Structures are given as C-alpha cells and as structure tokens.
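[1] everything below, folded, please.
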Amino acid sequence: MELESIFDFYSVFDEFEFDVKLNLYDNILNVFIFKAFDILTCLNLDDNTLKALCVLSKNDRKRYSINKSIPHFQALGLINKLLERNILILEKSQEKPIIKSKRQKVKKELRSYSIQDKVVFKNQGLRFFFYFIYPKLNLIIAKKYDELLWFIRENLENYQSFTFELLCKEFLARKLKVEQVFSFWNYYCEIDLYYYKNGFCVLGEVKFKERKICKNVLNILKNKAKQLQMQPNLYVLFSKRGFSKELVLSKEHNLLLYTLDDFEFLIKD
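    As a prediction, this is how the structure comes out:
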C-alpha cells in the first residue's frame, strides 16, 4: 500500500484485524459495522462509561470534560476505571501553576480555572468505533449501512486529524531523539506540538487538510509563543498536502517542514 493508504488503515484499524484484500470501507463494514454489538459485548462497559468514551472521542479530551453529561462523582470513577483498563492513557498538562501573590489579583476569568490533564485512546481503532459507530447504532439496527458509510466518508478527515497529530508527536520525538513530545494548552490557547528541556524549546502545529498550508499558520504559532512568553529554538509544521511557495521560500533557519510523505517509519514499523 502507498503511505496515505497505510495511514488510512492505521487511523481506523489500529489493533483491529482487517482483510488486506479489501478496501477501507469494505473492511469498516466487516470489522466495525457487522460486529458492533460483539465489540460492545467484549468491552462489557455500562451505559455511562460508553457515553463517556463517545464524548472523549470527539471533544477537547480534558479529564473533566465529561462532567457536563455525567454526574461529577461518577465521571471521576469512570475515567479512573478506563485508565486502569488501559483503554485510555493520561496526557499530563505541561502548564505551570499560577504563582499567586497577595498583592496581585488573579484575572477574573482565571479565578475558577483549574489545570486539567487530558486523556487519549490507547487504541485508535477503538476511538474510531466510539467516534462513528457507537453514536449510530440505530442505523446498524435498521440495516442502513450505506447511510452510515456515507457519514463516515464525509467526516473521516476530521476524525483523522487527531491521529495525524499523534503520529507527528512520535515522528518529532524520533527526529529530536527524545522520549516524548507533548501538546501544550492553557486557558488562552493550545499548541499541537511542544517540547521543553534544559532551555531547549520546540513548538509546532499540525494541519490535516486537503490543501497546502500558508505562512499565516506559522505567524499564528509565533504569536502564541509571544503570548506564552516562550522563545522556541525550533518551529515545526506538519501538513498532509504540503506548503505554500511563500512558506517554503522563506527558508527560516529555525523552521522545519514535514508532510505525510516523510513518514517512512509507518512502512518500516
């Protein structure tokens, strides 16, 4: 398979078996749609836990984000249970706590703000299941398979963007020869790729779009760095479809540009 097809199959079937002779959507039909209730039986989770996984497959993934749809005391236990079962893994926040001073008032919007870790599906195939299949069980019961497959086709790029971000973290960690690359988020902004150690700082953005990205993406990233009072040694941009001429010709000494074509390790692994 070509690199893009390998990525497609990884983003959908990570840790699920599929038939290499069939195309992506025939495999989705066989692996997830026809076996949806078998998967639910194997998971053996209660309704609230299933609802939580559905929410976390799509939202900002903050640990307490499910509190809006599930009572707080239940939500805390659910997340802990899913972490213990290794269905979810924890992504620790890189934000530093605010140092409070008696003489300096905390900004109004930050008074009720608390730093939150995020959670990630250990298995991208399972995230696919809760992103697309579980919310549409009614279509499976009604045997409206074509309607469900159309829905998946229309929304697959949005789903895959986060999988691409995870792979970009792995890619960048290998390039930098470090153990892990993180994301950064606080009350004001989010940055897809973040690494800091011993004064060496890297910031990056990931765009999974069917078009080349322009210099404006880099400018926005630089503005975020200023807002956060960071001085990166390197800026890194990842794009599915490449970069504009202006961005490529700018030849900034501390800028690295990568596309999906650079991910040879997907083939080797």
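[2] going forward, measure contacts between C-alpha atoms and count neighbours the same way
    Fine.
[3] which elements pack onto the strand or helix carrying Leu193?
    If you go by DSSP states H and E, Leu193 is part of strand 190-197. Counting contacts by 3 or more Cα pairs under 8 Å, 6 or more residues apart in numbering; DSSP states H and E, strand 190-197 is packed against strand 182-185, strand 200-207.
[4] one more to put side by side:
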Amino acid sequence: MSKYPTLLEQFRSFCFQNNAADLEQAIEYFAVFGGMGWSVDLSRPLEELIEEKVLNNYRYIHGDLAKITQSNKTHHAVLSALAVGDRREFSAFKRAGVEREEGEASIKFLVDNGLLVRERSQEQPIDEQEVVADKFLFTLPFMRFWFSAVSPYYKGVREGDFSEVKERWSHLQHEFSDHIYARLVMELVKKSFKEDPIEKIGSYWDKNGEIDILARTKSGRIVAGSCRYAKSKAKKSELTKLREQCSKAELHPDIYLIFSKSGFSNELKKEKGEGVRLFTLKNLRILVEELGKKDLLVNTNKKY
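    Sure thing, here's the model as predicted:
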C-alpha cells in the first residue's frame, strides 16, 4: 500500500465500475467506498450499503488493516483524529491525546506505509515566525470513512451493535463529501487552464484563516478559489470574503474562482469575467468524460 492512483483516477474507476449517472450521488458514495474497488449498487440507500459491506464485514476489514497498522493504538488514534479534525498535524496529536514526538513517529509510519500523504500550505504566512503545521490526506477515501465513523466504535461493532456508528454517521454525513468535492474541484481547475497550465495547486492556511484553492500558472498568474457546498446559491459576499482572505494573507490573485454546488445569485453572476470564474456541479462532469475499460483500476482488495 505504498503507492496509490490519484483521487481522480480512483473516482473515474468508481464511476465506470458502478455505472454512475448522477454525479452528486457518485461523489457521496465515493466518499465512503472510494479506492476499494468494490461494486456498489447506487440504487440502494447508502446507509444500507454501509451496514452490508462494511459493518457486517468488520472483522475481515479490520484484520486486513491491522496488518498495515500493526494494530498500533497510536496509529489508530492519529488516523481517527485526522479523519474528523482539520487535518493539521499538531491539532491531530492533541485530539488523539499523544505527545508530539510519538505523534510524529506515527505520522512517519503512516506516510511510509501509504495510508497518508503530506500536504503543505501553498505559500508561507506573512509572519515569518509562525509555524504552519502540515495537513494530511488519506490516500483512499474509504480509509477516512473507516477511521472517522467505524474504527472508534469497534467494541460495539465487533459485538454486532451498530448503533454508535449509525448515530455518528448521521452527524458526519451532511458534510462528509465536501472534502472530496474540494479535491475534485482542484482537478477541474487544472483542466480549465489549458492555455496557461496550472503548475502548482493546493490550499493556503495560517493562524488567521484558510483559502480553499491557491494555484500558480505557468506564466506566473495567481489563482485563488473558494468552494461552497450549501444547497443555497452562492452570493456576491462569497467573492468579497475570498478577496478579504487573500488581502489578509497579502496575496494578490489575478483570477478568483468560486465553486458553488447549487449555482449563483444574479448579483454574483454579473461579476463573472476573465478575473472571476464561476463553477457549479455540472462543470465537474468534464472529469468523468469518455469513461471506458481503460479507467477501471486493477484492485486486489477483497470484494464485499
């Protein structure tokens, strides 16, 4: 498990394998089962599939993961902390209740063994003395689901009591796929700058705030973006907020991007132009165009 396909490759494989027609539903189910190569019946309720494929097979999945994590309690605590927190290294140690030295050793093990990848802020903060903690991404979406909603409640699940997991999932589900959206939007941004390719892309964070997307093109243009997942349309205030965040970080973007799953207000639409670009859910369809057998990843995981 030292090397995995990219998130986009995993998502394209998932969509092809499971004949995904509804993009929003595909992302929601991929956030739970992504990367495992399992066939998923998208016509069935997600909660039903979680119980059938994951909870009913807890012992087998746990056994496979334990071979990687060596059943180390610190590794499991750190993984669970990263799965539900802000993904920052030091806050994860605090949430997991581990000392920094122990936590750093655990992080190194988890990165070396392919469960996590390190993510660094795209720019240095204004305050040169500020230490900006790295963030970490799960290489497989399923692992984030497992360590956020299943692993912490192993005692009950092991005995066939799924009540804690179901209650936990009811609280997590609403925003759980937002993280996948953010990463897919970055892939969309890459594809949207063909004439002046994106050379560097990620997020920016410091003690004062975060910018969802910060990128630099081949010609040196700076691109800053905000992602919004609410069911209501994004308003002009979203653009104003993004500009303020950039100003605080002393960044001067050439192009602002707003992704809104549910569209935009007329006032924000009027801002659209070369310097302000707007993307919605339908724009993500470019990521799953021309799917075929070539996109199906070979996966050796057990099928459930």
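[5] tm score of chain vs chain?
    After superposition, the two chains reach a TM-score (TM-score structural alignment, normalised by the length of the first structure) of 0.87; 258 aligned residues with a Cα RMSD of 2.2 Å.
[6] quick one, what contacts the aligned partner of Lys207 of the second structure in the first structure?
    In the first structure, the residue matched to Lys207 of the second structure (TM-score structural alignment) is Tyr187. Applying Cα atoms under 8 Å, 6 or more residues apart in numbering, we find Tyr187 of the first structure in contact with 110, 113.
[7] and the equivalent of Gln122 of the second structure over in the first structure, helix, strand or coil?
    Using TM-score structural alignment as the criterion, Gln122 of the second structure maps onto Gln94 of the first structure. Assigned with DSSP: H, G, I helix; E, B strand; the rest coil, Gln94 of the first structure falls in the coil class.
[8] go ahead and confirm Gln94 of the first structure touches Glu190.
    No. Between Gln94 of the first structure and Glu190 there is no contact under Cα atoms under 8 Å: 11.0 Å.
[9] overlap in contacts, these two.
    Common neighbours of Gln94 of the first structure and Glu190 (Cα under 8 Å, 6+ apart) are 183-184.
[10] which one's more surrounded, these two?
    Shown here are Gln94 of the first structure and Glu190; by other Cα atoms under 10 Å, Gln94 has more neighbours (17 against 14).
[11] the second structure: strands as residue ranges?
    Secondary structure of the second structure by DSSP state E: the strands cover 116-119, 135-138, 198-206, 209-217, 222-228, 255-260, 276-279.
[12] to Ser80 of the second structure, which of those strands lies closest?
    strand 135-138 (11.0 Å; Cα to Cα).
[13] buried set for stretch 123-142 of the second structure?
    By 16 or more other Cα atoms under 10 Å, the buried positions in stretch 123-142 of the second structure come out as 125, 132-133, 135-142.
[14] cool, stretch 54-61 of the first structure as well?
    Buried, per 16+ other Cα under 10 Å, within stretch 54-61 of the first structure: 54-58, 61.
[15] please apply the same query to stretch 191-211 of the second structure.
    Buried residues in stretch 191-211 of the second structure (16+ other Cα under 10 Å): 197-198, 201-206, 210-211.
[16] which ones are touching the alignment partner in the second structure of Val202 of the first structure?
    By TM-score structural alignment, Val202 of the first structure lines up with Val223 in the second structure. By Cα under 8 Å, 6+ apart, the contact list for Val223 of the second structure reads 213-217, 253-257.
[17] one step back: could you dump the buried residues of stretch 54-61 of the first structure into CSV and include distance to Lys143 of the first structure?
    Shown next, in CSV, are the buried residues of stretch 54-61 of the first structure (distance: Cα to Cα, whole Å):
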residue, distance to Lys143 of the first structure
Cys54, 21
Val55, 24
Leu56, 26
Ser57, 24
Lys58, 25
Arg61, 31
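[18] now, these that are in helices?
    Of the buried residues of stretch 54-61 of the first structure, the ones assigned to helices by DSSP state H are 54-56.
[19] of all those residues, which comes closest to Asn223 of the first structure?
    Using Cα to Cα, those come closest to Asn223 of the first structure at Leu56, 28.8 Å.
[20] quick check, that closest one in contact with Lys68.
    No. Assessed by Cα under 8 Å, Leu56 of the first structure is found out of contact with Lys68, at 11.9 Å.
[21] okay, helices next: where are they in the stretch 1-150 of the second structure?
    7-17, 23-33, 46-49, 58-69, 73-84, 89-96, 100-112, 141-145 (DSSP state H, counting those that start in this stretch).
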